[in-house]
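Enquirer: Sequence isn't available, so here's the structure alone:
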């Protein structure tokens, strides 16, 4: 199989003052330096979704919302995902949870990794995301990138607002491992799906 996995880098915060753009652009740069995956940014700001109010998941009934259907088509066009995860009160953002809920079939049997941030490196939010991913029949990588503690406050607008490149030596090893795992799982799941056709 020669097709490179197509990966969406999903920015999971929509606040006007979000920090997410820094880690998103940094992670995009790391992914684009590789030759084994094609990565595109998918910003939830560009996909305004109603709160999930369908009769059921689209695993059981087609969604009535045109916005939800458009989102499902977007999500479905990718072979894997990198989530930019900000931690809100020990969990993921409401907008990311809603986006996950608006699709089901499209996420299934596809891998994901993440770059997470917050005082504890977004660890608690990422663990919630992994639990949701399992329910959506996704495959989580073992590795992820965490921006926490001093690194987070050094680069956040709430702190030093330094360029993320000033802390990237702390992030590069985990980014390489996370992207290696994502590429491996994307190729494995694509091959498994192709063998069933």
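Expert: Sure, I can see it. Computed from a predicted structure; not experimentally measured.
Enquirer: For the rest of this, base every contact and every neighbour count on C-alpha atoms.
Expert: Will do.
Enquirer: Check which residues of the lengthiest helix in the chain are buried.
Expert: For the chain, the helix that runs over the most residues, judged by DSSP state H, is helix 168-195. By neighbour count with 16 or more other CA atoms under 10 Å, helix 168-195 contains the buried residues 171, 174-187, 189-190.
Enquirer: Look at residue 113 and give its secondary structure.
Expert: Counting by DSSP: H, G, I helix; E, B strand; the rest coil, the backbone at residue 113 sits in strand.
Enquirer: Quick one: the strands in the protein, in order.
Expert: 6-11, 38-43, 80-86, 111-117, 139-140, 145-147 (DSSP state E).
Enquirer: Figure out which of the ones you listed is closest to residue 95.
Expert: strand 6-11 (10.1 Å; CA to CA).
Enquirer: quick one: contacts for the residue positioned nearest the centre of the chain?
Expert: Residue closest to the mean C-alpha point of the chain, counted by CA atoms, centre = their mean, is residue 83 at 1.4 Å. The contact partners of residue 83, taken as CA atoms under 8 Å, 6 or more residues apart in numbering, are 9-12, 112-116.
Enquirer: now, which of these sits nearest residue 196?
Expert: Looking across those and measuring by CA to CA, the closest to residue 196 is residue 112, at 21.5 Å.
Enquirer: What separation is there between the closest one and residue 138?
Expert: According to CA to CA, to the nearest Å, residue 112 stands 7 Å off from residue 138.
Enquirer: ditto for residue 101
Expert: 13 Å.
Enquirer: Looking only at neighbour counts, state which of the two leads.
Expert: Using other CA atoms under 10 Å as the criterion, residue 101 and residue 138 rank with residue 138 on top: 21 against 17.
Enquirer: what about versus this one:
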């Protein structure tokens, strides 16, 4: 069975992303076409990128990098839940992505973003990063406005249309994850 990681891309105190990630996970876990697991970046504290060699070489010096690589390598695809900070992705999320290379390759990526403008700029930046990491980002995404989907900007109350968008996002992630399986298998044989 496919295993899809749901990455919570914020580690801020009082973050609302944990509510969004739980919503994604709870809904996704009802599906029978894949297994979904939550990956909270708080559980993977990585210093600012401190590996002496480029990640594309796959020769990790530090234990924290090896643990992170093992975590990410275990998944067939991902959904990233990300806020938008200053028209971009959180530094902690970019850092976590930058640590690795091959572990991200040939995996599908769905995006769930939130912010004042729904996190759309953060999602667009993630698409650029995903392309360089040889990930296949799916077209459908979920964008959640802090003005309309969060009571007092702090309590997540998603409207029904967001659930339909999430269903389509998950459908596409599962489909692309399945389609990319031969590429992941070939890469595993050659490494």
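Expert: Looks like it arrived, so ask away. The shown structure was predicted, so the numbers you read here are calculated from the model rather than taken from an experiment.
Enquirer: TM-score of the superposition?
Expert: TM-score of the superposed chains, computed with TM-score structural alignment, normalised by the length of structure 2, equals 0.92; 188 aligned residues with a CA RMSD of 1.6 Å.
Enquirer: how far away is the aligned residue in structure 2 for the residue nearest to the centre of structure 1 from residue 34 of structure 2?
Expert: Aligned counterpart of residue 83 of structure 1 in structure 2: residue 80 (TM-score structural alignment). The gap separating residue 80 of structure 2 from residue 34 of structure 2 is 16 Å, by CA to CA.
Enquirer: My guess is residue 122 of structure 2 contacts residue 82. True?
Expert: Yes: counting by CA atoms under 8 Å, residue 82 is a contact partner of residue 122 of structure 2 at 7.2 Å.
Enquirer: Which position in structure 2 pairs with residue 182 of structure 1?
Expert: Match for residue 182 of structure 1 (TM-score structural alignment): residue 173.
Enquirer: if I look at residue 117 of structure 1, how far off is residue 53 of structure 1?
Expert: 29 Å.
Enquirer: more crowded one of the two?
Expert: Neighbour count, other CA under 10 Å: between residue 117 of structure 1 and residue 53, residue 117 has more, with 28 against 12.
Enquirer: Give the aligned range of stretch 105-112 of structure 2 in structure 1.
Expert: Stretch 105-112 of structure 2 maps onto residues 108-115 of structure 1, going by TM-score structural alignment.
Enquirer: brain fart, stretch 62-71 of structure 2
Expert: Going by TM-score structural alignment: stretch 62-71 of structure 2 matches residues 65-74.
Enquirer: Buried ones in stretch 148-162 of structure 1, by neighbour count?
Expert: Here stretch 148-162 of structure 1 shows 148, 151-156 as buried, counting by 16+ other CA under 10 Å.
Enquirer: Now do residue 41 of structure 1 against residue 21 of structure 1, distance only.
Expert: Taking CA to CA, one finds residue 41 of structure 1 at 10 Å from residue 21 of structure 1.
Enquirer: what sits in contact with each of the two?
Expert: residue 11.
Enquirer: dump the residue contacts of residue 9 of structure 1.
Expert: Residue 9 of structure 1 touches 24, 28, 39-42, 81-84, counting by CA under 8 Å, 6+ apart.
Enquirer: Show me which of those residues is closest to residue 131 of structure 1.
Expert: residue 83 (14.0 Å).
Enquirer: higher neighbour count, residue 122 and residue 82 of structure 2?
Expert: Set side by side, residue 122 of structure 2 and residue 82 show more neighbours around residue 82, with 28 against 24, by other CA under 10 Å.
Enquirer: residues touching the nearest residue to residue 181 of structure 1 once chain neighbours are set aside, list them.
Expert: Spatial nearest neighbour of residue 181 of structure 1, excluding adjacent residues (CA to CA, 6 or more residues apart in numbering): residue 141 at 6.0 Å. Taking CA under 8 Å, 6+ apart, we find residue 141 of structure 1 in contact with 111-113, 178, 181-182, 185.
Enquirer: what sits against residue 164 of structure 1?
Expert: 22-23, 26, 155.
Enquirer: Sitting in helices, which of these do you find?
Expert: Among the contacts of residue 164 of structure 1, the members found in helices (DSSP H) are 22-23, 26, 155.
Enquirer: For those residues, which two are the farthest from each other?
Expert: Most distant of those, by CA to CA, are 26 and 155, 12.2 Å apart.
Enquirer: Quick one: which of the contacts of residue 141 of structure 1 hold up in structure 2? List them.
Expert: Mapping these onto structure 2 (both residues aligned by TM-score structural alignment, their matches' CA atoms under 8 Å) leaves 111-113, 178, 181-182, 185 still in contact.
Enquirer: Looking at the residues you listed, spot the one nearest residue 132 of structure 1.
Expert: Closest to residue 132 of structure 1, out of all of those and judged by CA to CA, is residue 112, at 11.6 Å.
Enquirer: Compute the number of surrounding residues for the spatially closest residue to that closest one that is not a sequence neighbour.
Expert: Spatially, and ignoring its direct neighbours in sequence, residue 112 of structure 1 is nearest to residue 81 (4.5 Å; CA to CA, 6+ apart). Using other CA under 10 Å, residue 81 of structure 1 has 26 neighbouring residues.
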